[in-house]
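>>> Got a sequence here, can you build the structure:
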Amino acid sequence: MPLMNKFWIILSHTYMTKVKSKSFFISTALILFFIVAIANMNNIIELFSSEDKNKIAVIDESGVLFDPLNQSIESTNEDVELILYENSTDEAKEEVQEGELGALVVLSLDENEFPEASYYANNISDNSTESMLEQQIQQIKVVMATQKAGIDQQILADIYEPITFTKNALSEGAKTSEELNQARGIVYVMLFILYMAVMIYGTMIATDVATEKSSRVMEILVSSASPITHMLAKIVGIALLGLTQIILILAVSYVMILSKKDELTGGFFEYFGIQNTSVSTYVYGIVFFLLGYLLYATLAAMLGSLVSRVEEVQQLITPMTLLIIVAFMLSMVGINMPESNIITVTSFIPFFTPMVMFLRVGMLEVPIWEVALSLGLLIGTIALFTIIGARVYKGGVLMYGKSSSLKDIKKAIALSKKEK
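Okay, the predicted model is just below:
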């Protein structure tokens, strides 16, 4: 059987087995449901929220605080309605306990003629309402205090008005503050996608290899196809599975964006940098995504071949998982300090390059030789691990018994030499 035929048979078997599994359908359906729910969150909130305003009784013992407070509430909060309560405090508390009123606020003046308030409610866990009322009363106090001191309100507004502070980059080709903000959002999104894909599909590869090995199917497969053919077919098959899931997610997200374009245009796209991000950022994102996947997928397949039971997979791939987590944490730190020495140095370490170097090229003007060097080191490392991984894979799939140490890699390589 020609080599490519064996490759495609193993690849198609891996892909079809996974794509027809219940776990794939359930996980994809849950993600798509989550995306649709997020896109329609406002409608969902409105569906479960009451149209009635939160009625709050106000007993104004000062005789001067209710009107300014009511005017301020009406202009800033449509969900709250203040009612000037004429009866006693005890009667108001009873109505609150019976649910006829949402809460009670008693306003008065202290010895300095400044506002003070007491808030009564059946449950004081609604921090939003309490904080809103406290802030509004605090503003009234500021106005009264400045008037008492003879300070003009316009002067006070001028004092608190933010200063004009512009940021200007002197280096040629350096990005402006606006461009950095735009890049920061899209870089964060793509880093998160890369992190999740490597974690999920890398673990899936290791688990799939361990599952076949535990059923002794692996011995038949390896005897009919070379280890490197089998390993690469597994990696590409799981990659296509992930691509299928990502395409479905992107398609649904695109439909949701189109249906909500009037609501999302501006703030959403500007925040995540989708409107003005350069094409090169997306190209780099795809390149580093694919190379990062290949690097960690090769490691996952190699480690998965060392275990005899599926239960041992998580323990043996822990070092790989820690590398991914460190790379992600470095990237999150680097988003706010992309020019730091630690980010620059780690961007050339192959295990961190897919995330950290992508962060740099997305937010900075990185010299082309640095990008080429990091890509060269990354591709070289992938090639090296592919060669080593194939040997470990060939020997590892024939190893049975408890395996919980990376020292078994040496044993697997030695066993693969005996099989030649």
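>>> from here on, contacts and neighbour counts on C-alpha atoms
Fine.
>>> L104 is in what secondary structure piece?
strand 103-109 (DSSP states H and E).
>>> And for that strand, what's in contact with it?
55-62, 65-66, 92-93, 96, 115-122 (CA atoms under 8 Å, 6 or more residues apart in numbering).
>>> Next, the second sequence, to be compared with the first:
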Amino acid sequence: MDKFFLILSYTYTTKLKTKAFIITTIIMIACVTLMGNMSRIMDMFKGNDVKKIAIIDQSHILFQVYALQLKKINKDIEPVQVNSSEKQLQKDVFKGKYDGYLVLSLNEGLPSAIYKAPTLTDTDFSNYLEQALQIVKGGVAAAKLNLSPQQLSLLSDPVSFKQMTLGKNGKTSAQLAEARGLVYVLLFAIYFAVLSYANMVGTEIAKEKATRVMEILISSAAPVQQMFAKIAGIALLGLTQMAVLLGIGYLVLKQNMNTMQGSFFSVFGFGNTSPATILYAIIFFLLGYLLYATLAAFLGSLVSRIEDVQQVMLPMTFLVMIGFFIAMSGLGNPEAGFVTVTSYIPFFTPMIMFMRMGMLDLPIWQGLIGILILVVSILIFALIGAKIYRGGVLMYGKNTYLKNIKKALQLSKSK
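All right, here's what the predicted structure looks like:
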């Protein structure tokens, strides 16, 4: 047992001190700090965002009412009525005097417009112009039909449409929206963490084989002991990195609580986070890591060069990606049949079962079944992986990976 903790400690401290880990952590901290202070940074660069648009009113009656509606929609748009020719306006636009110009006219008695600008990339601005024109058109059409303001209001008022769940503990649409945002964020965390840390296990083992350090290690400790020590060591490394990021994130959010209370927390649901959802996220994250780290360990033991690691890890990467994309698609309809079925497939369970438990009011036994499936799968893969690892670490040279697995099992039996 002492050798296990010795290898664990060596793996943890060695990776903790590497430049790659330190630089990656610093970059992540910078990203978290940047995202947390995004509203303040945007305010610093906001400056004067008033859009100035020239309007040629060929109808001679639409400008006042159109400008009024435009200001109601967006106060940062400044409409200016001009009598210049289009040729002159184009020169003014390119000189920066206006952001663009609009030609208002009547087409069969109803308002129409043509908007011209150097670029049409600002779709929000174009939408504001169109919305204002739509309102003006409604008013003109109502006047033609002799509709009173009350009658026009009845036509434009949105319909009353409510959704109610018949389930005893079913989530409302607002609760589902909050849960969807929270699960979305946590799914990304699980996906990137499991993928990066599991790959780190395989890369570390391949690196030791390439430098012949493995030959020294196997003479002092059993290969299986090495395998699980490295998995545990990199797990601790990942938890250390995540703890640092969470700590920085908490401080940044606490500092910006007032500016983010109405946006970040309401959109992603962190204001009403269920403790059960957080608990499931932690459990499925750890089990998902152990499952893929076990796979990565014996896959890494099959290659002799670091350059071959990514190739041999490709099938595992695809499995993680498939599970992630199914979970993402399931956010829109978590009760879909294919989502339910795939949540019980071990490779996909960490993300899809977590998504279902976060989004739906499922009984606890379903979550426990998902956890049990993962635990049993980890034990099975650990037993198989240990046998392949035991022989794989002794193999050098270039072969096909299927042949390598067969050869590793043969070497394992002969030991």
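>>> Please state their TM-score.
TM-score of the superposed chains, computed with TM-score structural alignment, normalised by the length of the second structure, equals 0.93; 415 aligned residues with a CA RMSD of 2.0 Å.
>>> State the next helix or strand along the chain beyond the strand holding L104 of the first structure.
Criterion used, DSSP H and E; the element after strand 103-109 of the first structure is strand 115-120.
>>> That next one aligns to what range in the second structure?
Under TM-score structural alignment, strand 115-120 of the first structure corresponds to residues 111-116 of the second structure.
>>> List the residues that contact the residue most central in space within the first structure.
What sits nearest the mean C-alpha location of the first structure, by CA atoms, centre = their mean, is F192, with 5.2 Å. F192 of the first structure sits next to F328 when contact means CA under 8 Å, 6+ apart.
>>> Also F381 of the second structure?
Going by CA under 8 Å, 6+ apart, the list of residues near F381 of the second structure reads L291, T294, L295.
>>> Which position in the first structure pairs with the first one?
The one in question is L291 of the second structure. Aligned partner of L291 of the second structure by TM-score structural alignment: L295.
>>> about what we covered before: which SS class is the residue nearest to the centre of the first structure?
The local conformation at F192 of the first structure, judged by DSSP: H, G, I helix; E, B strand; the rest coil, is helix.
>>> Would you mind measuring from it to G395 of the first structure?
According to CA to CA, to the nearest Å, F192 of the first structure and G395 of the first structure sit 35 Å apart.
>>> if I pick the equivalent of A390 of the first structure over in the second structure, what's in contact with it?
Taking TM-score structural alignment, A390 of the first structure has A386 as its aligned residue in the second structure. Neighbouring residues of A386 of the second structure by CA under 8 Å, 6+ apart: P223, V224, M227, F298.
>>> what's the distance between A386 of the second structure and R212 of the second structure?
For A386 of the second structure relative to R212 of the second structure (CA to CA), the value is 20 Å.
>>> What of A142 of the second structure?
Taken as CA to CA, the span from A142 of the second structure to R212 of the second structure is 84 Å.
>>> Between these two, which has more neighbouring residues?
Neighbours per residue, other CA atoms under 10 Å: of A142 of the second structure and R212, the larger number sits with A142, 16 against 13.
>>> ok, and what's touching the match of strand 115-120 of the first structure?
62, 100-106, 126, 133, 136-137, 140.
>>> Out of those residues, which end up buried?
Among these, those classed as buried by 16 or more other CA atoms under 10 Å are L62, G100, Y101, L102, V103, L104, S105, L106, L133, V136, K137, V140.
>>> re earlier: between strand 115-120 and the strand holding L104 of the first structure, find me the angle.
If you take axes from the mean of the first three to the mean of the last three CA atoms, to 10 degrees, strand 103-109 of the first structure sits at 160 degrees to strand 115-120.
>>> once aligned to the second structure, how far is strand 103-109 of the first structure on average?
Here the mean offset of strand 103-109 of the first structure against the second structure after fitting is 2.2 Å, by mean CA distance after the TM-score superposition for the first structure.
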